[in-house]
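Colleague: pasting the structure only:
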């Protein structure tokens, strides 16, 4: 029968550092960066719109205030596939969370940047959740409350 030392010695060999970090070769980038690939899922896109900005949808009759931004699509595939192909947006762009409203109702919308335009009307929004997140400043824009930030 092998000794206890003999039974665990192979484990120590496996987990023992064979090369000290100072002796290791530096990591060099030898291939060109593929600009079509999002390394670590970080988007290189800059958002055109900002939190608190009032926007309107290009195709559908609703408007709202932005309360969050995803640098690229971050919803479910089921949600994405439910959009008709002829109007389905690209995933590689910012997507905005809106407190949205139309003539009939209030709701939360998730909209791609390509489908939004700034809303320059002076008509105030009436979504009931806006007052929990924003204060209206003197210039008629929405400012995020400090307690609403994460």
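Modeller: In hand now; what should we look at? All values derive from a computational prediction rather than experimental measurement.

Colleague: switch to C-alpha atoms for all contacts and neighbour counts from now on
Modeller: Noted.

Colleague: spatially central residue for this structure, please.
Modeller: Nearest to the mean C-alpha position of the chain, counting by C-alpha atoms, centre = their mean, stands residue 70 at 1.9 Å.

Colleague: I figured that one hits residue 92, correct?
Modeller: No. If you go by C-alpha atoms under 8 Å, residue 70 and residue 92 don't touch, sitting 10.4 Å apart.

Colleague: so where do the strands sit in the chain?
Modeller: Assigned by DSSP state E, the chain shows strands spanning 54-57, 63-70, 95-101, 106-112, 116-118, 134-136, 142-144.

Colleague: residue 5 is nearest to which of the ones you listed?
Modeller: strand 63-70 (54.0 Å; C-alpha to C-alpha).

Colleague: can you pull out the helices in the chain?
Modeller: 4-15, 77-81, 130-133 (DSSP state H).

Colleague: okay, the strands of the chain in TSV with distance to residue 77 next?
Modeller: Shown next, in TSV, are the strands of the chain (distance: least, C-alpha to C-alpha, whole Å):
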stretch	distance to residue 77
strand 54-57	22
strand 63-70	15
strand 95-101	14
strand 106-112	13
strand 116-118	21
strand 134-136	31
strand 142-144	30
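
Colleague: let's bring in a second model and compare:
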């Protein structure tokens, strides 16, 4: 029997990492781990997350740079600062909402 998993966070939500000093906006969600085994094994064993949980793709930033991050649900928490995300790709994917969340841009279908 398949168990339906529900993601805790949504696309456009601003989150921060529970252990490391970075934050970002979610642009995609995998229902469970969907990266390479090499990537997974590179995570130190003492902080390696379970694979059977949602993993989030983030337009991420820390105090020094912007990048793409792939983070397990257990390692994320809501960012309540209300500060905008400065990632250079943010405007390609999202419109800023009045509540500090980001709304995905409308996609045109041909």
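Modeller: Sure, I can see it. Keep in mind that this is a model prediction, so the values were computed, not measured.

Colleague: after superposing, what score do the chains get?
Modeller: The TM-score (TM-score structural alignment, normalised by the length of the second structure) is 0.94; 109 aligned residues with a C-alpha RMSD of 1.6 Å.

Colleague: sorry, back to before: looking at the helices of the first structure, which is buried most?
Modeller: Ranked by mean neighbour count, the helices of the first structure are led by helix 130-133 with a mean of 15 (mean count of other C-alpha atoms under 10 Å).

Colleague: what's the matching range in the second structure for that helix?
Modeller: Using TM-score structural alignment, helix 130-133 of the first structure lines up with residues 90-93 of the second structure.

Colleague: superposed on the first structure, what's the mean shift for the matching stretch?
Modeller: For stretch 90-93 of the second structure, the mean deviation from the first structure after alignment is 0.3 Å (mean C-alpha distance after the TM-score superposition for the first structure).

Colleague: residues near residue 64 of the first structure, how many?
Modeller: Using other C-alpha atoms under 10 Å, residue 64 of the first structure has 28 other residues around it.

Colleague: still on that earlier bit, residues making contact with the match of helix 130-133 of the first structure?
Modeller: Stretch 90-93 of the second structure has contacts (C-alpha atoms under 8 Å, 6 or more residues apart in numbering) with 27, 59, 104-105.

Colleague: what residue of the second structure takes the place of the residue nearest to the centre of the first structure?
Modeller: In the second structure, residue 70 of the first structure lands on residue 30 (TM-score structural alignment).

Colleague: list the contacts for its match?
Modeller: Contacts of residue 30 of the second structure by C-alpha under 8 Å, 6+ apart are 54-56.

Colleague: could you do residue 68 of the first structure as well?
Modeller: Going by C-alpha under 8 Å, 6+ apart, residue 68 of the first structure touches 51, 96-98.

Colleague: from residue 116 of the first structure, how far off is it?
Modeller: 14 Å (C-alpha to C-alpha, to the nearest Å).

Colleague: got the buried residues for stretch 91-104 of the second structure?
Modeller: The neighbour-count check on stretch 91-104 of the second structure (16 or more other C-alpha atoms under 10 Å) flags 94, 96, 100-104 as buried.

Colleague: same question, stretch 61-72 of the first structure
Modeller: In stretch 61-72 of the first structure, counting by 16+ other C-alpha under 10 Å, buried: 62-67, 69-72.

Colleague: I'd like those residues laid out as CSV, including distance to residue 14 of the first structure.
Modeller: Below are those laid out as CSV (distance: C-alpha to C-alpha, whole Å):
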residue, distance to residue 14 of the first structure
62, 61
63, 60
64, 58
65, 56
66, 52
67, 50
69, 45
70, 42
71, 41
72, 41
